[in-house]
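> have a look at this prediction, sequence included:
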Amino acid sequence: MQMRKIFLVLVLTVVALVGSGVRAEDAEKPWSVDLNVAFMSDYMFRGQNLYDGASIQPYIGAGYDTGYGTIGAYNWSHISADGSANVEEFFEMDWGLTYELALDPVTVTVGNLWYTYPNDNDDIEDTTESFISLALDDSSYNDFYTINPKFTASKDWDVFDYYYYELNFSHTYEGGVLGDGVSMTPYVTFGFTSDGEKVYEDDGLVQVSEGISVTMPLGNMTVSPSINYTHKVDDLTVDQFWFGVTLGYSL
């Protein structure tokens, strides 16, 4: 628990210091760094509530544009905060490597993820997952109402040995009555699985989630509150209203 608190303090300190610093130069650069921390009411993942209580989720990611695609790496964590009496706290730290290639109007991303649970007992096992995603920029041919379709296929190669597929649609409103620099994005996500008997009751559609987020500038940082709802489709998913706010900074 002490290590978790130290880790959290370090992450928040970095975000605060960077956010209060000088804005990065506007010149084109091949690299990027993103820092953010989310404070969520629950830890929701693919239709399941993995932690029924407040979840603190720091993230740091970096990317480098090689001219032939962007190579990226990131670290994401879940830190259990206040939860219900029947839920055991745990600490999760995930690592990811990605490669992204823009083939207008489609962006292809492939990657590998490592889900790890340091300092927790053997009841939670580390696992590994690979994925590919296809994101379509439909603004190139749709002037009326873009829905930015994105399809992701993931395969757990280790503990759960299952496939998970996700289809996401979203639309971003910017400026206007929202104000300068403010954007609002409603979304809907459909989650499917196959060979998922270790995670879900049945194969096929297992969850539907929808929500809306608003991103606002705060000095050199951004603040993004969100509200979301997940619909129970499978017996092992849940009906859940969840919400949170994310503080972010990009170099």
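Yes, it's here.
> contacts, neighbours, all on C-alpha from now
Will do.
> how near is the most centrally placed residue in the chain to D52?
Centroid-nearest residue in the chain, with Cα atoms, centre = their mean: W76, separated by 8.7 Å. Distance, W76 to D52, using Cα to Cα, to the nearest Å: 19 Å.
> here's the one I want to compare it with:
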Amino acid sequence: MKKSIVMMTVAVASAVSVQAADVSAYVDFASAYVFRGVTLNNGLVMQPGLEASGFAVPEEYGSVAVGIWGNYDINNIRDNTGKETGDFSRIDYYVSYSLPVDAMDVSVGYIEYTYPNGGTSDKELNLTLGSALGTNGLYASFGINYGVGGEIDDTWYIQPALSYETDISDALFASAGVSVGYVVDGDTTGFNDATASLGLDYALNDNWSVSAGLTYIAQLDEAVLNDDDYDVAVVGTVGVGCDF
């Protein structure tokens, strides 16, 4: 499985680099794997990704980006089912389209969550609205995600967020952010989780950068995000990325 994923990623990178103006590749190592408040692995994981954007689309028509992201379980501590560690537990494929709107940032997208170890893939549509708040580095966004297939079918996940970015030096950048997640899933409706994060990015040169981050995840309503799913409250990450 690991070899096939690597070969597929290399093939995607080779194909898109010819047609796209911007390609970014990155890999993060995280102390746990938490998705929308749910702890899927409270052990060490590796999370690589690849995104291509800047395709030959006239600027007046907006822009398109495609990407792939995966979670690789290095230590699968939470799973007591006997499943071997050292496998990709999830691989996402996504495409997004940024609309040519001047008043704010508007993007629509589609993402498919696949599970190489078994299970039906989940499919989701998303809409994100965002805007800078002045010129001081503050940015507000509002994301709407709607499941159109798999176990998340007809499920809404709504996430307003506020972030801040600043330059510490020519090469060092700091960021902070907060978000709240609201779930609508049949009879289960309410505030799910909240996050607060801090991050640092250091540019090694024009292409390569390293990063570190810390995220706190809060359980807002145990009737929505139950105690069995909420396990890890703090996740630390380190990563390296390349733009080419």
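Received it, and whenever you're ready, just let me know what you need. What you see is a predicted model, and the numbers here were worked out from it, not measured in a lab.
> any idea what the TM-score is?
Laid over one another, the chains give 0.82 as their TM-score (TM-score structural alignment, normalised by the length of structure 2), with 221 aligned residues with a Cα RMSD of 2.5 Å.
> if we can go back for a sec, in which helix or strand does the equivalent of the residue nearest to the centre of structure 1 over in structure 2 reside?
Aligned counterpart of W76 of structure 1 in structure 2: W69 (TM-score structural alignment). Taking DSSP states H and E as the criterion, W69 of structure 2 maps to strand 63-73.
> average distance between that strand and structure 1?
Strand 63-73 of structure 2, aligned to structure 1 and superposed, deviates on average by 0.7 Å (mean Cα distance after the TM-score superposition for structure 1).
> determine the set of other helices and strands touching that strand.
The helices and strands touching strand 63-73 of structure 2, judged by 3 or more Cα pairs under 8 Å, 6 or more residues apart in numbering; DSSP states H and E, are strand 45-53, strand 87-98.
> residues in contact with the match of W76 of structure 1?
Q47, P48, G49, L50, I91, D92, Y93 (Cα atoms under 8 Å, 6 or more residues apart in numbering).
> repeat the analysis, applying 7 Å as the threshold.
W69 of structure 2 makes contact with P48, G49, L50, I91, D92, Y93, according to Cα atoms under 7 Å, 6 or more residues apart in numbering.
> which one in structure 1 is aligned with the fourth one?
Counting by TM-score structural alignment, I91 of structure 2 lines up with M93 in structure 1.
> quick one: which of the contacts of W69 of structure 2 has the most company?
Ranked by neighbour count (other Cα atoms under 10 Å), these have L50 at the top, with 22 neighbours.
> that residue matches what in structure 1?
Looks like L50 of structure 2 aligns to I60 there (TM-score structural alignment).
> look up how far R46 of structure 1 lies from its match.
22 Å.
> please apply the same query to T98 of structure 1.
20 Å.
> neighbour count for these two, which is higher?
Neighbour tally, T98 of structure 1 and R46, criterion other Cα under 10 Å: the higher count belongs to R46, 21 against 18.
> show me what the more buried one lines up with in structure 2.
Checking TM-score structural alignment: R46 of structure 1 goes with R36.
> so what's its match up against?
By Cα under 7 Å, 6+ apart, the neighbours of R36 of structure 2 are D193.
> separation between the equivalent of S130 of structure 1 over in structure 2 and C242 of structure 2?
Counting by TM-score structural alignment, S130 of structure 1 lines up with L125 in structure 2. Distance, L125 of structure 2 to C242 of structure 2, using Cα to Cα: 28 Å.
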